[in-house]
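Novice: sequence plus predicted model, see below.
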Amino acid sequence: MSHASTETGAGHGSYGSYAIGFVLSVILTVIPFGMVMSGNFSRETALISMLVMGVVQIVVHLVCFLHMNTSSEGRWNLLAFLFTVLIIVMLVGLAIWIMVNADMLMMPWMFK
């Protein structure tokens, strides 16, 4: 049974795509967890693997669950997602910049 489209024509994923996304998510979680719990890998290797698997898992979630693809509806979703990411990066980055500058201006004796 596939949920191909709705009244508005927006495509949704099938049970198969959700199952593939779920299995990939579990695998991408278990691999770094196993690396850390086994203790056979250096701290740097475990950290790099967690970061790489995390980025891959973000892509899996975007494609399998949020249906980001190259169709016309998918492009609009992708554009809205990228705009949201841009706004969040700007808010967090500017907040950190303001806090660092405020700290430097309030404690000038520490930076002489």
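Specialist: Sure thing, it's come through. Residues are numbered from 1 along each chain as shown.

Novice: CA atoms for contacts and neighbours, from now on please.
Specialist: Will do.

Novice: hey, where'd the helices end up in this structure?
Specialist: 15-38, 43-64, 72-106 (DSSP state H).

Novice: would you turn those helices into a markdown table with mean neighbour count?
Specialist: Formatted as a markdown table, those follow (neighbours: other CA atoms under 10 Å):
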| stretch | mean neighbour count |
| --- | --- |
| helix 15-38 | 15 |
| helix 43-64 | 16 |
| helix 72-106 | 12 |
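
Novice: for these, which one sits closest to residue 3?
Specialist: With CA to CA as the criterion, residue 3 lies closest to helix 15-38 of the helices of the chain, at 8.1 Å.

Novice: next up, a second structure to put side by side with the first:
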Amino acid sequence: MSNQHAESGTKGYIIGFIASLILTAIPFYYAGTQSLSAHTTYAILFGCAIVQVIVHFVYFLHMELKTDEGRWNFISLIFAAIVVLIVIGGSLWIMWNLNINMMM
């Protein structure tokens, strides 16, 4: 039984690795060839980045919402993301405010 889990785990890692390679190669190709407009290239880059984050969560971090443990892991991830956004947003706000108020 454990052998079956090891094979499915290896298969999942290979699928995730190949998907990550493809999602990395696509933006590199369009950025390198400059065959599309800058806005389209940025949209492709952003879209591939979002999909790649999801691929990493599913195939490498095993974030699944089916189990109770997976739901708690997801809730912890969302909480950490909110804290990081608050810290980054607050830092940018403070720097912007200092820049405006300290200009001569």
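Specialist: Nice, I can see it. Remember, predicted model here, so these are calculated numbers, not experimental data.

Novice: how about residue 64 of structure 2: what's its closest non-neighbour residue?
Specialist: residue 70 (4.9 Å; CA to CA, 6 or more residues apart in numbering).

Novice: tell me the contacts of the residue nearest the centre of structure 1?
Specialist: For structure 1, residue 58 is the residue whose C-alpha lies nearest the centre (CA atoms, centre = their mean; 3.7 Å). With contact set as CA atoms under 8 Å, 6 or more residues apart in numbering, residue 58 of structure 1 has no partners.

Novice: grab the nearest non-local neighbour of residue 45 of structure 2.
Specialist: Leaving aside its chain neighbours, residue 45 of structure 2 sits nearest to residue 27 (5.2 Å; criterion: CA to CA, 6+ apart).

Novice: the corresponding residue of structure 1 for residue 52 of structure 2 and residue 27 of structure 1, how far apart?
Specialist: Here residue 52 of structure 2 is matched to residue 57 in structure 1, going by TM-score structural alignment. Distance, residue 57 of structure 1 to residue 27 of structure 1, using CA to CA, to the nearest Å: 9 Å.

Novice: equivalent analysis for residue 48 of structure 1, please.
Specialist: Counting by CA to CA, the gap from residue 48 of structure 1 to residue 27 of structure 1 is 16 Å.

Novice: from residue 77 of structure 2, how far off is residue 13 of structure 2?
Specialist: 21 Å.

Novice: OK, contacts around the alignment partner in structure 1 of the residue nearest to residue 45 of structure 2?
Specialist: With TM-score structural alignment defining the correspondence, residue 27 of structure 2 maps onto residue 32 in structure 1. When contacts are counted by CA under 8 Å, 6+ apart, residue 32 of structure 1 touches 46, 49-50, 53.

Novice: just send those back as CSV, with distance to residue 100 of structure 1 too.
Specialist: Output for the contacts of residue 32 of structure 1, formatted as CSV (distance: CA to CA, whole Å):
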residue, distance to residue 100 of structure 1
46, 30
49, 30
50, 28
53, 31
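
Novice: which of those residues are retained in structure 2?
Specialist: Counting by both residues aligned by TM-score structural alignment, their matches' CA atoms under 8 Å, the contacts of residue 32 of structure 1 that remain in contact in structure 2 are 46, 49-50, 53.
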